[in-house]
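Trainee: predicted model and sequence below, questions to follow.
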Amino acid sequence: MTVSSVLVVGGGIAGVSTVAELRKNGFVGELTLLSADAVPYDRPPLSKDYLAGARDLESIALQPAEWYADQRVSLVGDTVAVAMRPDAGEVELADGQVLTADRIVLATGGRAVLPAIAQVRRDVPAALPTGKRRERPVVSPIHVLREVSDADRLRTSLVPGARLLIVGGGLIGAEVASTARGLGVEVVLVDPLAPPLAAAVGIEVATWLHGLHADHGVEALTTTVETLLESPTGIAAQLKGEPDSREFDAVLLAVGLVPEAGLAEAAGLETSRGILVDADQTTSHPSVLAVGDCSRLRDHHRAEHWEAAQLDGARAAATILGSPPPPATAPWWWSDRYGLHVEGVGEMRSPDAEHQTVVRGVVGEPPFAVFTLRGERLLGAVAVDDANAAKAARRLIDRAADVRASDLADPTQSLRTLLRR
């Protein structure tokens, strides 16, 4: 069937990648991008430069405003989809307008997980219906961080001497802790894992990364929050194992995301911890595809990193065009904290009878890298302030190249030469 029109629902990196790849690879039909914001923007800076006030909204736009007109993309901004009728190729907007297309691509992203903390204020995000992104209170001492409006609200609390509680020590929580300390904020970070991110970077690197918080004046605790109560001076947080509550001016809930699959589920598409898709990003309805954080490849875990969403868009575009998909590649992610740049590729595993950990350099003395080997096959790597090591490791994984542990460990051995063997 010839596809003459495509409607992409969602203006994150997955949605913008889809329309960009379609145009780049020769799609000449009608392209519509539906965005909840006036202009789609990049999310990683929300916990870093944008939150710190070092960048503005225009500078984090995924594409310049004029790009959409240049690429003949009809950008429908500041609205959301409320219903989808796949058999008719229809998407209904909040204002009652109905858009139609031969193919619909869902790029609806995710929303912040709201942990079950008892007795929170009635006006905080945890008490709101899911999906009501524009109905959050303008001012609240309890925050999440998924949208630019979230970052704008949180920034007002990050003044020198303010007291911030961060619930969750993953990538977002750690990045915000770093940003807040740079602004002179007193930070307490809590997470039940000791240390957080061990599954992603290995126990040794995770322990060192988590220790950076204390080095920079953050009180990092291995515990959970039992209650959050409004108090005359802000929020009283009762931490498990402590006799008395602590007072904070603001609280950030940074414990993950939930895929926005409600639109698909209401339309009868198959969902389970996300909109289920095949390898070509097609959902259970043949005319609907799904990409990014809202989607999950059948029998796999969801990938929640920036590049994974971008590649989903490229695969969806290839499916619509009937073209070969982009080549598979090892997953890659990055994070920044306290002036350090961390990159991870592939899969890190703890040492056991089958897996070996190899260190290049010294953990805790950047630049360094840590690798996971199974036999002579590289499975994963994490690098701190060593982008070249991460890039080379990814290529070695993609090529299924045989490598020796001694070569990986030797800082005088160029990893690029291993690619030529």
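Mentor: The structure has been received and is ready for your questions.

Trainee: only C-alpha atoms from now on, for both contacts and neighbour counts.
Mentor: OK.

Trainee: the stretch 301-421 of the chain: strands as residue ranges?
Mentor: Assigned by DSSP state E, counting those that start in this stretch, the stretch 301-421 of the chain shows strands spanning 332-337, 340-346, 355-362, 365-374, 377-384.

Trainee: redo the ones you listed as JSON lines? Include mean neighbour count and distance to Phe27.
Mentor: Output for the strands of the stretch 301-421 of the chain, formatted as JSON lines (neighbours: other CA atoms under 10 Å; distance: least, CA to CA, whole Å):
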{"stretch": "strand 332-337", "mean neighbour count": "18", "distance to Phe27": "28"}
{"stretch": "strand 340-346", "mean neighbour count": "21", "distance to Phe27": "32"}
{"stretch": "strand 355-362", "mean neighbour count": "18", "distance to Phe27": "45"}
{"stretch": "strand 365-374", "mean neighbour count": "21", "distance to Phe27": "41"}
{"stretch": "strand 377-384", "mean neighbour count": "26", "distance to Phe27": "36"}
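
Trainee: the structure to be compared is supplied as follows:
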Amino acid sequence: MVDAHRTFVIVGGGLTGAKAAEALRAEGFTGRVILIGDEREHPYERPPLSKGFLTGSAERGSVFVHEPAWYAAADIELHLGQPAVQLDPESRAVRLGDGTRIHYDKLLLATGAEPRRLEIPGTDLAGVHHLRRLAHAERLRGVLTALGQENGHLVIAGAGWIGLEVAAAARTYGAEVTVIEPEPTPLHSVLGPELGALFADLHREKGVRFHFGARLTRIAGVDGMVQSVYTDDGDEHPAHDVVAAIGAAPRTALAEAAGLETAPGPGGGIAVDASLRTSDPDVFVAGDAAAVRHPLLGRRLRVEHWANALNGGPAAARAMLGKDVSYDRVPYFFSDQYELGMEYSGYAPPGSYDQVVCRGDVGKREFVAFWLSEGRVLAGMNVNVWDVTGPVQDLIRSGAEVDAEALADPGVPLESLGATA
């Protein structure tokens, strides 16, 4: 039976919020748990939206975190299709779009992120898409199917993970694909030029055209439909549809209006400490919107990937219950593009490392890459090589110097490097 004297509210109906609600019950919390989501869908996972669901290899039902009946069985009160529009920390209350006011004893903001918009002429034309929600993916799957059948052209703005995964899906359907990216390689801000070029080669082999060093400046249309796009270097590209994949911005408006501390800089986010607590002791943040003071990395970091949502929600739930929490997980994400599967652990933006070491066969795309600074492993990426994430993360956590030659030698177990470094 639910104890109505304590109420924990979760704002955000995605993976983070659903896993936080699950963790509260698993930890024995018997108070009210209220989950608020601005979509009418039950909480679902986002990676399939640009991977299996988009390509048609996964069904719609596979994306949901729990079966709908689970929430009632776990005594989770759902407010779906109802955005939270105001947070009042002083009275500890959240107001919904329909005027409903909900009191909380502890609050978790799992508001996530939203796609950045192209701020150029022509974005109001039919055929301009974003990919963040299940409805977006359903619509885009139909678009890619039609483009493939009609030999249509898709232009993708942005060669990040979403852009490349959409490109791979589009080529699977048979669509013509052009990717426009201002950096010199795909994934430049994550992998740097050394490994970004590998993904460019992979996609070119599959028929994707790249236009690097350029930005979209205008989308042109006829009768309200996309016809072509223009870049800042004067080029024109044919297009029947355009996907904006230029990143995501944390959804911080609710927190900012309530006076909670936010993180400065382009990454932004809602500032939290290692226990995921905000500047208000009764309000916590997890998932894409959280800018965490990371104990392991020694800096404030906002991570937008699936593993952060999966693990951050339960960590925040434990902190809300007063448990000792230090959220120090190594950042992790994965991607599937054609026959290439990869996992990345760590954090090594360009400028933070001085050496890239690979073990395995890069030409066959079966290898592990490591980004090092002064001999210490900052990040590792395994490409079509499996069951090494644990040892890679152990090397990152150790913070110890490793021998580059041994690191590059597949005959030297990664576990031994971590043990003796």
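Mentor: Here it is on my side, so go on. All values reported here derive from a predicted model rather than from experimental measurement.

Trainee: picking up where we left off before, and the strands of the stretch 301-421 of structure 1 as TSV, adding distance to Asp312 of structure 1?
Mentor: Below are those laid out as TSV (distance: least, CA to CA, whole Å):
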stretch	distance to Asp312 of structure 1
strand 332-337	13
strand 340-346	17
strand 355-362	30
strand 365-374	26
strand 377-384	21
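
Trainee: which of those strands sits closest to Ile397 of structure 1?
Mentor: Nearest to Ile397 of structure 1, of all the strands of the stretch 301-421 of structure 1, is strand 377-384, at 5.7 Å by CA to CA.

Trainee: against which helices or strands is the closest one packed?
Mentor: In this structure, strand 377-384 of structure 1 makes packing contacts with strand 340-346, strand 365-374, helix 387-398, judged by 3 or more CA pairs under 8 Å, 6 or more residues apart in numbering; DSSP states H and E.

Trainee: mean shift between it and structure 2?
Mentor: Following superposition, strand 377-384 of structure 1 is found to deviate from structure 2 by 1.6 Å on average (mean CA distance after the TM-score superposition for structure 1).

Trainee: still on that earlier bit, reformat the helices and strands packed on strand 377-384 of structure 1 as JSON lines; add distance to Ala303 of structure 1.
Mentor: JSON lines is the format used below for those (distance: least, CA to CA, whole Å):
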{"stretch": "strand 340-346", "distance to Ala303 of structure 1": "12"}
{"stretch": "strand 365-374", "distance to Ala303 of structure 1": "20"}
{"stretch": "helix 387-398", "distance to Ala303 of structure 1": "17"}
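
Trainee: Ala330 of structure 1: which of these is closest?
Mentor: strand 340-346 (5.0 Å).

Trainee: residue contacts, the aligned residue in structure 1 for Ile246 of structure 2?
Mentor: In structure 1, the residue matched to Ile246 of structure 2 (TM-score structural alignment) is Val255. Shown in contact with Val255 of structure 1 (CA atoms under 8 Å, 6 or more residues apart in numbering): 112-115, 167-170, 173.

Trainee: for structure 2, what spans make up the helices?
Mentor: Assigned by DSSP state H, the helices in structure 2 fall at 15-26, 47-50, 52-55, 68-73, 134-150, 161-173, 188-205, 253-257, 306-320, 389-398, 404-408, 414-420.

Trainee: tabulate the ones you listed in JSON lines, adding columns for distance to Val362 of structure 2 and mean neighbour count.
Mentor: Formatted as JSON lines, those follow (distance: least, CA to CA, whole Å; neighbours: other CA atoms under 10 Å):
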{"stretch": "helix 15-26", "distance to Val362 of structure 2": "34", "mean neighbour count": "24"}
{"stretch": "helix 47-50", "distance to Val362 of structure 2": "25", "mean neighbour count": "23"}
{"stretch": "helix 52-55", "distance to Val362 of structure 2": "26", "mean neighbour count": "22"}
{"stretch": "helix 68-73", "distance to Val362 of structure 2": "44", "mean neighbour count": "11"}
{"stretch": "helix 134-150", "distance to Val362 of structure 2": "31", "mean neighbour count": "18"}
{"stretch": "helix 161-173", "distance to Val362 of structure 2": "19", "mean neighbour count": "23"}
{"stretch": "helix 188-205", "distance to Val362 of structure 2": "9", "mean neighbour count": "17"}
{"stretch": "helix 253-257", "distance to Val362 of structure 2": "44", "mean neighbour count": "16"}
{"stretch": "helix 306-320", "distance to Val362 of structure 2": "26", "mean neighbour count": "24"}
{"stretch": "helix 389-398", "distance to Val362 of structure 2": "18", "mean neighbour count": "20"}
{"stretch": "helix 404-408", "distance to Val362 of structure 2": "12", "mean neighbour count": "16"}
{"stretch": "helix 414-420", "distance to Val362 of structure 2": "18", "mean neighbour count": "15"}
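
Trainee: select, out of those helices, the one closest to Asp124 of structure 2.
Mentor: Of all the helices of structure 2, helix 134-150 sits nearest to Asp124 of structure 2, with 15.8 Å by CA to CA.

Trainee: which residues sit against that closest one?
Mentor: Applying CA under 8 Å, 6+ apart, the contact partners of helix 134-150 of structure 2 are 46, 49-50, 53-56, 129-131, 152-154, 169-171, 173-176.

Trainee: if we can go back for a sec, of all the helices and strands packed on strand 377-384 of structure 1, which lies closest to Leu263 of structure 1?
Mentor: So among these, strand 340-346 is nearest, using CA to CA, at 31.8 Å.

Trainee: that closest one to strand 332-337, inter-axis angle?
Mentor: Counting by axes from the mean of the first three to the mean of the last three CA atoms, to 10 degrees, strand 340-346 of structure 1 points 160 degrees away from the direction of strand 332-337.

Trainee: that concludes my questions; thank you for your assistance.
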